[in-house]
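Novice: Pasting a predicted model and its sequence here:
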Amino acid sequence: MNSGAAASSSKGSTDPEYATNLRRATFASSVGSALEYYDFALYGLASALIFSRVFFSNLDPATGTVASFATFGVAFVARPLGGLFFGTVGDKLGRKWVLVATILLMGGASTLVGALPTYDQIGIWAPALLVLMRLLQGFGAGAEQAGATVLMAEYAPVRRRGFFAALPFIGIQAGTLLAAGVFIYLGTLPTDVLLSGIWRIPFLASILLIAIALFIRLRLRESPTFIVLEEQEQISHSPLREVFSRSLINVLRGIGLRMAENGGSYLFNTLAVSFVVTTVGVESWIGPLAVAVGSLVGMVSVPWAGALSDRFGRIPVYRFGAGVLLVLAFPGWWLLSLGNPVVIILVITVAIGFGVNTMLGSQCALLPELFGNRHRYIGVATAREFSAVLAGGIAPVAGAWLISISGGAWWPVATYVFVLSVITFATTFLVPETRGRDLTLIEDASRDTADQVSQRPTPTSPRSNRGHGSLA
């Protein structure tokens, strides 16, 4: 291991400077993750329950729902572009300032959604402005999660990288939980009161999260591994060209890994909510409550899965999460179609809490470990955001369309979930194990020699993971 990196990764909790920087990195990443997923969950739930009536009031309810989910998917068109742009900047100039820029762009666009006029006020310009805000939000979000993932993986102690890299993703659950909680309350209001303008308040409130995230991120220091690149004058002049010429196979592996995780997340967080309310006919607060319970479980299961990946390896844990969605696909959507509130909450909780989030907990360290130091940010961003288009962006629109053309049948969406899960489950057999990899290495994990693999640190015991000793 490089001496600079070794020094940074071997420091323990007794080093005040290291402990302070690790805490700052965790908080900086967590608040950004909370804002992104608060915005996206908020928008997804609003797409399912409100926007078809506010921005597409000229359409019939079924067509309006599809159109509403289409605007939800528009952000995923911009996400790869944002990932490519900001990922390149992050590998050339550093992680910190990219995370400052993305939080401003992403959060600002979400806040402005709450100020948009409706279709009844300005006609076609209302959905046009909504699409513009979604494009700006997606462009900023395209590098937000990649940046948080890379930053924490590079800051985290080597033997506990899976656990620490997963901690900021509690912010994902917190953001989703906050948005779901808002809609549980909104679902109890009379429709005319809700549509009169109350729905705007949660979007306008995004500005509070922006302020907190900016305060923390401006005090953050650059990641240790990027500092090593600067010291050794090894920063790539063209990270984008480098990642496609040297790391295309890992980008494709990352996309495959994300199909069930990202697609499953949006299918159960948004489409399932719309399905049980508009097609099955349950009360409108049931779906958001189910998402909230799943997010509560995720606040535990994400770091738990990260810790398990430190002990048993990234791939076995990831494969288990994919297997949960694979097994749940058909029986889960059939159970949702029955309309029993308790069963709906249970199915969505298992899907999100133990299927999606088990994969996410392992993924937080796995994706950064796949790529070499010179093009890690752009590599993770490219894999994450192109998969976000193929899985997350298309999933709610395609799912709503499948439900519409099948007359409200549950099995086409179940088939969709099953196919996404098969792709990810199969991909886990094509990805090298990366646990404990030296993140200062220039080459990708697939090029590690047998000696480099053998020199990786051994896993810590469960007892040491619970203790307060060295973080290494």
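Specialist: Yes, it's here.
Novice: alpha carbons only for contacts and neighbour counts from here, please
Specialist: Will do.
Novice: how close does the residue positioned nearest the centre of the chain sit to residue 263?
Specialist: Geometric centre of the chain, nearest residue: residue 145, 6.1 Å, by Cα atoms, centre = their mean. From residue 145 over to residue 263 the distance is 16 Å, taken as Cα to Cα, to the nearest Å.
Novice: likewise residue 313?
Specialist: Distance from residue 313 to residue 263, by Cα to Cα: 23 Å.
Novice: So if I had to pick from the two, which one is more boxed in?
Specialist: More neighbours surround residue 263 than the other of residue 313 and residue 263, with 26 against 20 (other Cα atoms under 10 Å).
Novice: That one reaches residue 392, doesn't it?
Specialist: Yes. A contact is recorded between residue 263 and residue 392 when judged using Cα atoms under 8 Å, the distance being 4.4 Å.
Novice: contacting residues around the residue nearest to the centre of the chain?
Specialist: Shown here is residue 145, whose contacts under the criterion Cα atoms under 8 Å, 6 or more residues apart in numbering are 33, 381.
Novice: could you measure it against residue 67, distance?
Specialist: Applying Cα to Cα, the value for residue 145 to residue 67 is 27 Å.
Novice: likewise residue 355?
Specialist: Taking Cα to Cα as the measure, residue 355 falls 28 Å from residue 67.
Novice: Tell me which of the two has more neighbours.
Specialist: Taking other Cα under 10 Å, residue 355 and residue 67 do not tie; residue 355 has more neighbours (30 against 21).
Novice: Second structure follows, compare the two:
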Amino acid sequence: MTVDKRALRRAYTASLSGTALEYYDFAAYSVAAATIFGDLFFPSGDDLAGTMAAFSTYAVGYLARPLGGFVFGRLGDVIGRKKVLVYTLLLAGIATFLIGLLPTYASIGGTAAILLVILRFAQGVAVGGEWGGAVLLSSEYGDPKRRGFWASAAQIGPPAGTLLANGVLALLGLLLSDAAFNSWGWRVAFALSAALVGFGLWIRLRLEETPVFKQIAQHQERPTAPLSEIRQKEMRAVFAGLLVRVCPDVLYSLFTVFVLTYIVKELDMTKTQGSLAVMIGSAVQLALMPAFGALSDRMNRRRLYLYGTIAAAIWPFVFFPMISGGSFLALAAGMVVALVIHAALYGPQAALITEQFSPRLRYTGSSLAYTLAGVIGGAPAPLILTALLSWTGSWVVLAAYLVLTAALTVVGLWLARDPVDDVVTAEPTSEEVLTVPPPRN
């Protein structure tokens, strides 16, 4: 099909920047939950209990994602990708800004924790609706033969957002005393969300709707009940998309969230060292996400994903002995390798999931697969990892848990299909819009 390169570049930028801004919001909370929110919102006199409570609100953000995937995914297939992505960006930005204004437990007691959970829930709803649309925004403008590369724009968002959030919080931690940071410094990172969202909206409001959705609308093939159609026709695709996400989700939670708690409590390292290590690994990922996405266009996408899954299952058995001496260099090097492995999975992931679904149901289907995976993968991971470490005192069970999730992802790869070239062309027929590409022999 004919590609408008200027529109494609604009869509790629909008997908990347908007997702990065939403994951900045999500990551700022994740870092704060691992380091200070236990004391500020859930004081109990027990450090473990406070951390577990803070991680519970972290999980709420994941548990809210299916609602966002259902509501915004359906809207994305009915009214269009662009409009929905404006709504999700606004919701995430407003929720994050309000977290920065929240009084703590010391001021209003348990009400502070309730308000924090509500705002975290709103963040999760927004992110749940964001991902599917951001992927389609860039991939539906580009050549289907390069879907892996173009769809990776949305995948760059999480490490970019994580890098930015950790950078802001680490800088505040360096510039301020612990007392000042715990009192008001952490709020600055959340307040910055307002300016970032304004930038994201400026980019997204200038976009046109994707060519694929325009053609679907032109042929009057927009679904009226996309969730029902998914349930009737494409449930295998949902299970495949869900399971292939589980291992990468847990891998990411282990190395960007839980490890911050682990190094502070088990190795007597500082939260600033942990944040800097995450920043270094995330910076490496920025270049590798599109590279692995492009590589998946040249080789079998499922095979590349399988290699990454095997590496993910092996690496914790190397990482934890490697950092046992408390060396920052070892921590940073181990984090880089972990996030390179994550990039090998995450870069091709958007294309792998979205191409499981027919074009007219892609937003709903891919959003459901993405968000439901978070419920069994990313949401409980910090809680489970914290509990396992507390019960056993050994990192071996943490590694074993990741191996279990890798096995689930292998099942997802078995269920997934290798599609032929995208059937949607510049002038698709009604039948083409409705059809899922058949699997290769």
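Specialist: Arrived safely. Quick caveat: nothing in here was measured; it's all calculated off a predicted structure.
Novice: re the thing from before, counterpart of the residue nearest to the centre of structure 1 in structure 2?
Specialist: In structure 2, residue 145 of structure 1 lines up with residue 131, judged by TM-score structural alignment.
Novice: Its match sits in which helix or strand?
Specialist: Assigned by DSSP states H and E, residue 131 of structure 2 belongs to helix 110-139.
Novice: Tell me who's in contact with the equivalent of residue 103 of structure 1 over in structure 2.
Specialist: Superposed on structure 2 with TM-score structural alignment, residue 103 of structure 1 falls opposite residue 89. The contact partners of residue 89 of structure 2, taken as Cα under 8 Å, 6+ apart, are 18, 22, 126, 130, 197, 200, 201.
Novice: Would you write a ChimeraX line that selects the buried entries of those?
Specialist: With 16 or more other Cα atoms under 10 Å as the criterion, this ChimeraX line picks the buried residues out of these:
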select :18,22,126,130,197,200,201
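Novice: any chance you could map the helices in the stretch 101-250 of structure 2?
Specialist: In the stretch 101-250 of structure 2, the helices defined using DSSP state H, counting those that start in this stretch lie at 105-108, 110-139, 147-175, 178-180, 186-191, 193-204, 211-218, 226-233, 235-253.
Novice: Now distance to residue 8 of structure 2 too, for those, in TSV please.
Specialist: Rendered in TSV, the data for the helices of the stretch 101-250 of structure 2 read as follows (distance: least, Cα to Cα, whole Å):
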stretch	distance to residue 8 of structure 2
helix 105-108	47
helix 110-139	7
helix 147-175	9
helix 178-180	45
helix 186-191	31
helix 193-204	13
helix 211-218	10
helix 226-233	27
helix 235-253	25
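Novice: between these, which one is nearest to residue 291 of structure 2?
Specialist: Within the helices of the stretch 101-250 of structure 2, the stretch nearest residue 291 of structure 2 is helix 147-175; the backing value is 7.3 Å (Cα to Cα).
Novice: so that closest one versus helix 110-139, what angle?
Specialist: For the pair helix 147-175 of structure 2 and helix 110-139, the angle between their directions (axes from the mean of the first three to the mean of the last three Cα atoms, to 10 degrees) equals 140 degrees.
Novice: residue contacts, whatever residue of structure 2 lines up with residue 92 of structure 1?
Specialist: Aligned by TM-score structural alignment, residue 92 of structure 1 pairs with residue 78 of structure 2. When contacts are counted by Cα under 8 Å, 6+ apart, residue 78 of structure 2 touches 222, 223, 224.
Novice: out of these, who's nearest residue 424 of structure 2?
Specialist: The nearest member of these to residue 424 of structure 2, counting by Cα to Cα, is residue 222 at 14.4 Å.
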